[in-house]
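> sequence plus predicted model, see below.
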Amino acid sequence: MDRQSRGKSICVCIFLPFSVKAFEIEITPEYNVAAQIGDTLELTCSTIGCESPSFSWRSQLDKPLDGSVNSKESRSILSMDPVGFGNDNEYLCSAFCDHVKKEKSIKVDVYSFPSDPVIEISTPLNVGEKANITCMVPKVYPFERLKMQLEKDGSVLGMKEFYHEEHTKTTETKCLTLTFIPTFEDIGKAITCVAELLIDEMEFEPKKRQTSQRLSVNYGPRNTTVSVTPSTTVKEGGAVTMTCTSYGNPAPKMFWTKHLISGVSQFLSENATLTINSVKAEDLGLYECEGVNQFGREKKTVDLIVQGQVTNLLHSMTLYDMQYYMTFFVTLS
């Protein structure tokens, strides 16, 4: 180093290239949005490349916004809470940076399909009797795009569309009603109401809703049977159990009676099972089980034969009683 360069500093400057982001605007959701009436929707307008932008919102044809605006720094939010028919509109967000203006728009389409269908049955279902089954879809819009159908175990009973009805900006409850005559084969089957809001140009879920309900069909006692253990012929002093079974809805109550010699029926029990622990000769005869509910009654009889000494019984009988029992034994033989 020479003497002239001593005590001097050398400065080397390096210039690095940098880029300034251009002023741009974006809006979210990015595409047209479907909003359900009664829900909350936020449209967000934001910018890049500007430190302190200013924002403004307006709707198509300068209709009221039907919402509130909150702008802070590089973002502005238009809130719709709740969404109403006035929000079925195209919205334009404008952002200003110095003397530069940027704009972006978004379309909001409103609909209403808030809950599953409701099934109502006019009266309790009784076998062979007419009843109305109604499927209702509450608060639907636009209802002219609604399709409804009633199904029974997958088979379509009826269908209805509303495209022919005049369009109005209101939510409505729409119904499909069918007359139904239940049979024994319908017991336990499922009735299903299916509703579809057919709007292909709008993106929302669900577009299909359904409700199912098991059919409870009332009917009188049927297929009544009596089983006897050990058998209908029992030795004197032994035990016998008679069990009555009957099917119905609601479940039948069971009653046991015995036909007396005099022709009168003697009430014995309200249980399905009748047990005689120590059979006597006078226990022989005709027993009757009856199943009863409010939709009917059905009877089943059984003859009980007692094997053993009947001398004492015969001694106590009148001539009429003997004739009756002789007739009974002859009938059984």
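Happy to help now that I have it. Residues are numbered from 1 along each chain as shown.
> alpha carbons only for contacts and neighbour counts from here, please
Fine.
> please tell me how far residue 115 sits from residue 84.
To residue 84, residue 115 is 17 Å away according to Cα to Cα, to the nearest Å.
> same question, residue 322
92 Å.
> may I see the buried residues of the longest helix that the chain contains?
Scanning the chain for the helix with the most residues, using DSSP state H, yields helix 319-332. The neighbour-count check on helix 319-332 (16 or more other Cα atoms under 10 Å) flags 325, 328 as buried.
> cool, and stretch 241-257?
For stretch 241-257, the neighbour count (16+ other Cα under 10 Å) marks 242-257 as buried.
> among the residues you listed, name the ones in strands.
If you go by DSSP state E, the buried residues of stretch 241-257 have 242-249, 253-257 in strands.
> residue 115 and residue 84 - which one has more neighbours?
residue 84 (20 against 13; other Cα atoms under 10 Å).
> nearest residue to that one other than its sequence neighbours?
residue 37 (5.3 Å; Cα to Cα, 6 or more residues apart in numbering).
> same check, this time on residue 70
Nearest non-adjacent residue to residue 70 (Cα to Cα, 6+ apart): residue 77, at 5.2 Å.
> please compare the first structure with the one that follows:
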Amino acid sequence: MQLINNVTFNYRYSNISLVIFNQCSFKIILLPKDPLLRLGERQQLVCSVQDCPVKPTLFWSSLEDRPLSALSSSNQTHSVLTLDPVGREHEGSLLCSVTCGAERRQMTTSVRVYSFPSAPVISGQDQLKLGVESALTCQVPDLYPTAHLNLSWFRGDTILMSGTSGPVEYKFTPQKQDSGGSITCRATLEIEKLPAQNTTRETTVLLNVLSPPTNTSLSVSPGEEVVEGQKVTFTCSSDGAPAPKLLVKRGEKVVRVHEDGSPLTFSIRSATLEDSASYLCEASNKHGSQAVSSVVTVRGQFAPISAKPLVSAERGSALTLTCRASGCRHSLTLLWRKMDRNQTVLQRTQQQDAQSELRLQELDLQDQGGYSCEAECDSVTRTTDIHVQVYSFPSDPVLEDPGPVLLGQKATFHCNVTNVFTDHQLRVRWLRRNQALMSETFSFSGSLAVTFSLKLVINSNSFLFFFADPPRMMSLSMNPGEEVLEGQRVTFTCRADGAPPPTLVIKRNGEELHVNSSTSTSLLTFDISSVGLEDSAQYECEAFNQYGNQSEVELVSNFVILPSSVVQEGQNVTVCCQTVSYPPSAVTLKKMTNGTVLSSSNGTFLLVNVTASDSGLYQVNVTNDLGYQIKVFSISVRGQLAGQTSGKWLTLCIYPTSALLLEYVRRSRKKGFYQLPQSAPPSTCG
């Protein structure tokens, strides 16, 4: 027996038999194994190959009678099929075909899709009528597949009915006790291997049983017969759904209207003979109406009390309020109240002369407002109101200095009037050179210091002010561009306008590089005479003066070091690849036109006595256990110039990024420790 090129030959003396077999059998892995995908999402299927000694070929296809509407991408060992978004057309069997050398294999998977985007929707709960058979409908919009849907109706923990697919209708006759209760529709999508959190959703709604107004009532307190001057309170109420609109009429005139669903209550503080009438409480909604009435009779008593209704006085002065009552045959009680939230009692007297005085000393703002004088004779009460106005205007207005204002922008001027108060209107006029700019009228109720504002757009003809402007119209540019050759000269230019001219600063990674020495110019430049890799950074221009600052313009510069691409025939070329990575990387140089591959332990490759055949694209590949990076460059070999000798060395350097090292450090920090990867021995089959 002899092994030659992975083929085993068995020799026998009597006869010869040839047995050929593959030493290694490759495997196909499809992930996920049993795909269940949600409609509308972006999902990926991965077909990978293991133990294939050569570069395999992978291909996706559909076993259904329709084209495969998905995007596939492959690398050396696996192919990714992207469904973006997942649609119903992706449901069915998919086939991944793999060719490894001369051998071809296939693997199928069955894709299932579903959609359960929202909770069930219940309709009809706002159309329930008392005593009339009604129906509630439950359905789940955009659900798929509907054949696996189960819908159930619940009241509390009691199941009312169930159905499949949907919509499911529940019929019943609403009663009054059903109003305000709740009902639940629960939807369950019964699909194998569907995550539990995506299986069941439910919706609960409150039942609103509609009915016309009922139990309408009108109550009168203290009763339907009252004495002149007594307080009379009316309360109108009714039940119904929706809540009925309530109104109270006196004769044919509407006295009060109420639409918020609560009882309507109003009072007559002191009944008069004219308040004797028939009062009607009417309740109505779109399903009906109901009304009740009550007749109120007012009997006469003593004459009304008298007082001056409006009194004005200056702040700090004294004021005496007087009210009189007549016609009471018995002892008369006079009561003064402040008409505030608490109806504070200020003074109570019991006398025969039917006159009472309330003295207010050193009037102030809190003394302003309404006062009431109540006269009570037996059980009859009469009331009159007095309104006290307090005013104050002790000094002239003060115009504030506006300070510097900005040219072309709005400026606000303030006029202050202190310790002023009046319930009357106060007029303010703005004047410039006896010309009226603006006139306003104000009313006040509680402020003792008032500021009036005037806004103007300032131009060169308006006022003699110092004009100022914060930094604006900033720009930061770089010449020749954001990608330059090593050793080139780079110039940064920072510009900004402002008044006064702003100070300009150029920073690199937050550290100050250069500041303009004079603020008379709005331009700042900074040069790097010979740029290097260490100059790749974030550059920022900042401008500021005493009226503001701006530093929004940023420039991220990545200086790329490019090798020379033109060499002379006969020269010796050194290609060096410098990288920072851990674990250490293996470096290869590949000629793209003929596939020639060179390896190097230190990243240096020698091309001796180059000729025109060495022209073309070259690929440098840097690889370690964490991944790889590729850099492609070109070499153009020109004919040797007359009189030029060969053998001259030229060095080209390639600088890949250090992402491999950074990724390794990132992983180690994330875990809290790291372990150097061990190189696995090459796999063999036998």
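Arrived safely. Source: prediction; values computed, not measured.
> and the TM-score between these chains?
TM-score for the superposed pair, counting by TM-score structural alignment, normalised by the length of the first structure: 0.66. Supporting figures: 272 aligned residues with a Cα RMSD of 3.6 Å.
> mind putting the ones in strands among the buried residues of stretch 241-257 of the first structure into CSV with distance to residue 123 of the first structure?
Putting these into CSV (distance: Cα to Cα, whole Å) gives the following:
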residue, distance to residue 123 of the first structure
242, 38
243, 34
244, 31
245, 28
246, 25
247, 22
248, 18
249, 15
253, 23
254, 27
255, 29
256, 33
257, 35
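> just these now: which is nearest residue 52 of the first structure?
Residue 52 of the first structure lies nearest to residue 249 out of those, by Cα to Cα, at 75.7 Å.
> which non-adjacent residue is nearest the counterpart of that closest one in the second structure?
Counting by TM-score structural alignment, residue 249 of the first structure lines up with residue 241 in the second structure. Nearest non-adjacent residue to residue 241 of the second structure, counting by Cα to Cα, 6+ apart: residue 210, 4.6 Å away.
> corresponding residue for that neighbour in the first structure?
Using TM-score structural alignment, the partner of residue 210 of the second structure in the first structure is residue 218.
> next: residue 154 of the second structure.
When the first structure is aligned by TM-score structural alignment, residue 154 of the second structure is paired with residue 151.
> what is the burial count for that match?
16.
> before we move on, what about residue 667 of the second structure?
Residue 667 of the second structure, neighbours per other Cα under 10 Å, totals 12.
> which element is it on?
Element membership of residue 667 of the second structure [criterion: DSSP states H and E] is helix 659-671.
> what span of the first structure is that helix aligned with?
By TM-score structural alignment, helix 659-671 of the second structure lines up with nothing in the first structure.
> dump the residue contacts of residue 280 of the second structure.
218, 248, 249, 250, 251, 291, 292, 293, 294 (Cα atoms under 8 Å, 6 or more residues apart in numbering).
> what sits against the closest residue to the first one other than its chain neighbours?
In space, not counting the residues next to it along the chain, residue 218 of the second structure is nearest to residue 236; the distance is 4.6 Å by Cα to Cα, 6+ apart. The contact partners of residue 236 of the second structure, taken as Cα under 8 Å, 6+ apart, are 216, 217, 218, 219, 246, 247, 248, 263, 264, 265, 281.
> cutoff 6 Å now
Going by Cα atoms under 6 Å, 6 or more residues apart in numbering, residue 236 of the second structure touches 217, 218, 263, 264, 281.
> please apply the same query to residue 293 of the second structure.
Contacts for residue 293 of the second structure (Cα under 6 Å, 6+ apart) come out as 279, 280, 281.
> for residue 55 of the second structure, state which of those is nearest.
Nearest to residue 55 of the second structure among the contacts of residue 293 of the second structure: residue 281, at 92.7 Å, using Cα to Cα.
> aligned partner of that closest one in the first structure?
Here residue 281 of the second structure is matched to residue 289 in the first structure, going by TM-score structural alignment.
> so what's the residue count around its match?
Neighbour count of residue 289 of the first structure, defined by other Cα under 10 Å: 30.
> considering the contacts of residue 280 of the second structure, which are maintained in the first structure?
Mapping the contacts of residue 280 of the second structure onto the first structure (both residues aligned by TM-score structural alignment, their matches' Cα atoms under 8 Å) leaves 248, 249, 250, 291, 292, 293, 294 still in contact.
> now the residue nearest to the last one when sequence neighbours are not counted: which helix or strand?
Using Cα to Cα, 6+ apart and skipping the chain neighbours, the partner closest in space to residue 294 of the second structure is residue 279 (5.3 Å). For residue 279 of the second structure, the enclosing helix or strand under DSSP H and E is strand 277-285.
> same question for that strand: list its buried residues.
279, 280, 281, 282, 283, 284, 285.
> wait, is the match of residue 154 of the second structure part of a helix?
No: under DSSP: H, G, I helix; E, B strand; the rest coil, residue 151 of the first structure falls outside any helix and is assigned strand.
> right, and it touches residue 157 too?
Yes: the pair residue 151 of the first structure and residue 157 passes the contact test of Cα atoms under 6 Å, sitting 5.3 Å apart.
> now for the nearest residue to residue 300 of the first structure once chain neighbours are set aside: which residues touch it?
Sequence neighbours aside, residue 289 is the residue nearest to residue 300 of the first structure in space, at 5.3 Å (criterion: Cα to Cα, 6+ apart). With contacts taken as Cα under 6 Å, 6+ apart, residue 289 of the first structure has the following neighbours: 255, 256, 299, 300.
> switch the cut-off to 8 Å
Taking Cα under 8 Å, 6+ apart as the contact definition, residue 289 of the first structure lies against 226, 244, 254, 255, 256, 257, 299, 300, 301.
> so what does the residue nearest to residue 70 of the first structure match up with in the second structure?
The criterion is TM-score structural alignment: under it, residue 77 of the first structure has residue 80 as its aligned partner in the second structure.
> secondary structure element for that match, which one?
strand 78-83.
> tell me which residue of the first structure lines up with residue 493 of the second structure.
Residue 493 of the second structure maps onto nothing in the first structure, by TM-score structural alignment.
> helix, strand, or coil at residue 493 of the second structure?
For residue 493 of the second structure, the secondary structure call by three-state DSSP comes out as strand.
> for it, give its distance to residue 617 of the second structure.
As for residue 493 of the second structure, its distance to residue 617 of the second structure is 37 Å (criterion: Cα to Cα).
> swap in residue 313 of the second structure?
Going from residue 313 of the second structure to residue 617 of the second structure by Cα to Cα gives 101 Å.
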